[in-house]
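with the sequence up front, the predicted model follows.
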Amino acid sequence: MDMSRRMALSALVAFAPICRTYARQAPADTYPNRPIRLISPYEPGGGVDIMARLVARNLGSELGVAVVVENRPGAGGVVGTQALTAAAPDGYTLILDSPSPLVVAPYLMKKLNYDPHKDLEPISLIADVPAVLLVKNDSPIHTVADLLAMARKAPGKLTFSSSGLGGTAHLSAQLLKVLADVDMLHVPYKGTAPAIQAVITGEVTMTFADMTAGLPFARNHQLRAVAVTTPKRTPALPDVPTVAETVPHYAASVWYGVLAPKGTPRPIIDKLNLALVKFVHTPEVNKMLVDEGAEPAGSSPEQFRAFLRRESERWGDVIRKSGLQPQ
């Protein structure tokens, strides 16, 4: 081998680690340089959609690019979540997701085309939100005790609406049924907004609406807030008791988190995580979330992944005890 070829080969060998380092760093160094799509897997106007638009606005400000919300509703959030798993793992398609498609759907759907624990990259939790039990203003139900007494007097006669199978309202009611040993009839709707409207029109007795969607109806007295589902009362409705004050050990909430497709480079995950956690804990956003009944979260990807495992086990147990079967 002549000297020029040896020198060229030596240069290539010396340059290889630099190339590998650049390859690892380049995605995060240049990311993002175009708009990001944030999937909201539910209809406009519901709690997930409201939170998705808050995230999009603030994440876009942190990253310096537009973050555009795309509603992909269907099958209790499964359609939108499945769309994420089919997206390129480049950081330009994310999802603002909730318990139903991530920890409930595997127990309630026979054919689920993704594994929430293998096909998604958790980035950060955003907030934990109570649900609020809402009834008509002229309803005889003023307390959880009233509700349970009526349910026991006429099993299966009380009706509750939900945004669909496995949604916040459905699981909150199922947990109450299991812990209080009562029977109530589930009436699913296509989204949170029509589920709430069904209470207003008297089509159903009640609903458990996540706070971001249900709070305005309680505050303007369109509906009566009977109880909240978290262990402690919420500052947003300080005079409204918890379900647990009547039914010990009751605790349910809807949480929101941002995820990416499996295989998204870790430097991009870390950059997104830093931006999300930063804006969640800014005084303005923190106050906005608390005022809307939410508890700001923010987490590492590893904490979010472990949280998903725990939630999956917890709600899987509730689903088994309630006798719900996969469809």
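It's in.

contacts and neighbour counts: CA atoms only from here.
OK.

ok, which stretches of this protein are helices?
Applying DSSP state H to the chain gives helices spanning 3-30, 47-63, 78-85, 99, 105-108, 144-153, 168-180, 192-200, 211-219, 266-280, 283-291, 301-322.

in TSV: the ones you listed, plus mean neighbour count and distance to residue 230.
Listed next are those as TSV, based on neighbours: other Cα atoms under 10 Å; distance: least, Cα to Cα, whole Å:
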stretch	mean neighbour count	distance to residue 230
helix 3-30	12	38
helix 47-63	20	16
helix 78-85	22	25
helix 99	23	15
helix 105-108	21	22
helix 144-153	16	14
helix 168-180	22	10
helix 192-200	22	19
helix 211-219	20	11
helix 266-280	20	20
helix 283-291	16	14
helix 301-322	16	15
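
okay, pairing it with this:
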Amino acid sequence: MLGHLFRRTLPPTLALLGITACAISSAAAAQPAAWPPKTVRIVVPFAAGATPDLVGRVLADQLHTQYPGSTFVIENKPGASGNIGTDTVAKAAPDGATLGISIPGPLAINTLLFPKLPYDPERDLAPVTLLTRMPSVLAVPATAGIGSVDEFVAKVKSDKGGFAYASIGAGSLSQLCMEAIAQKAGAAMVHIPYAGSPNAMTALIRGDVQAACLPAISVAPQHAVGTVKILAVTTPERSPFLPDVPTLKESGIDVQSDAWNALIAPAGTPPELITAIHRAVEAALADPAVVTKLKTQMMMPEASTPEVLRQKIADEKRSWADVIRAAGIKVQ
């Protein structure tokens, strides 16, 4: 009863103060998270000059333009097929000050290749957004006299397992793509890994290997001058950068290999921070200068929701599990 009387006789000034405090609290809760901090570290789990590094630097430059009061620092931490740098992100404070650039390997494929990882991609990382997509291509030396995927398959089968292909490393997407092609074609090939696309391309041009599946930007210049022949793109649809080149599926080999880069954060990063980072990065990717820079590298900007990126990671694991198992691919 007394409590009831007290509420009825509360002075108007106190009642107004209570209403005002609630309004302030609600308004504060509705405000977007304060991001970026003074310094944001963007960890790239590959060496300087690699595609993820390029994407990270383009993004960092644009974010600095959008937020001149903040510094965006690229930190290259290569090693163990991207696992070392990715682990750095996984173990960082979830405060928006550390982000990571990643690709299918450290987020999905490596869970199928390595007996143990120092992080769990699902438990220890928070997806933010896809960043870019780029086509890979199936290519052969021009001197091989192979003009189509059909001719390529016939040649591989006739070589009875002696047909050699280059990749950019054991367990890389370039190896998995070639093994998937071999499995679909009912043929066998010899894998020769190289330390990156430039070395693999040199081997292809010299004829040290008979084929490779590599990023289109690595192959297109040599295709243009006639030293190698691009037979197909690995993306689900034709690439706007190579509109006259058919997809593998069009050519009778149902293999799709989508090379992409993405932005991740440590698990536990508050949802409001993830939203703020996502909005900033989405705006950066839409900037015409960024679009132009990426197109020179045959990359298309492609922002996504965190949920879409999470599903993309799950799809990668599912699509490559059988290929890895059938080929017996392991990375120690």
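Thanks, I have the structure now. Since this is a predicted model, take the numbers as computed values, not measurements.

same list as before, the helices of the first structure that is, but in TSV and with distance to residue 226 of the first structure included.
Putting the helices of the first structure into TSV (distance: least, Cα to Cα, whole Å) gives the following:
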stretch	distance to residue 226 of the first structure
helix 3-30	48
helix 47-63	19
helix 78-85	30
helix 99	23
helix 105-108	28
helix 144-153	7
helix 168-180	13
helix 192-200	13
helix 211-219	9
helix 266-280	29
helix 283-291	19
helix 301-322	23
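
residue 243 of the second structure -> the first structure?
Counting by TM-score structural alignment, residue 243 of the second structure corresponds to residue 238 in the first structure.

residue 120 of the first structure: which of the helices of the first structure is closest?
Across the helices of the first structure, residue 120 of the first structure has its closest neighbour in helix 78-85 (6.7 Å, Cα to Cα).

roughly how far is the closest one from the heart of the chain?
13 Å (Cα atoms, centre = their mean, to the nearest Å).

chain center to the lengthiest strand in the first structure, what's the gap?
Secondary structure of the first structure read by DSSP state E shows that its longest strand is strand 120-135. With Cα atoms, centre = their mean as the basis, strand 120-135 of the first structure stands 5 Å off its chain's centre.

quick one: that strand to helix 301-322, angle?
50 degrees (axes from the mean of the first three to the mean of the last three Cα atoms, to 10 degrees).

follow-up on the earlier one: nearest to residue 135 of the first structure, of the helices of the first structure?
helix 192-200 (6.4 Å).

pull up the aligned stretch in the second structure for the closest one.
So helix 192-200 of the first structure sits over residues 197-205 in the second structure, by TM-score structural alignment.

and that stretch, how far from the first structure on average?
Stretch 197-205 of the second structure differs from its equivalent in the first structure by a mean of 2.6 Å after superposition (mean Cα distance after the TM-score superposition for the first structure).

can you pull the contacts of residue 310 of the second structure?
residue 127 (Cα atoms under 8 Å, 6 or more residues apart in numbering).

which residue in the first structure aligns with it?
Match for residue 310 of the second structure (TM-score structural alignment): residue 305.

contact partners for the residue mapped onto residue 324 of the second structure from the first structure?
Per TM-score structural alignment, the equivalent position to residue 324 of the second structure in the first structure is residue 319. Applying Cα under 8 Å, 6+ apart, we find residue 319 of the first structure in contact with 107, 174.

residue 319 of the first structure and residue 325 of the first structure, how far apart?
Separation of residue 319 of the first structure from residue 325 of the first structure (Cα to Cα, to the nearest Å) stands at 8 Å.

try residue 239 of the first structure
Distance from residue 239 of the first structure to residue 325 of the first structure, by Cα to Cα: 37 Å.
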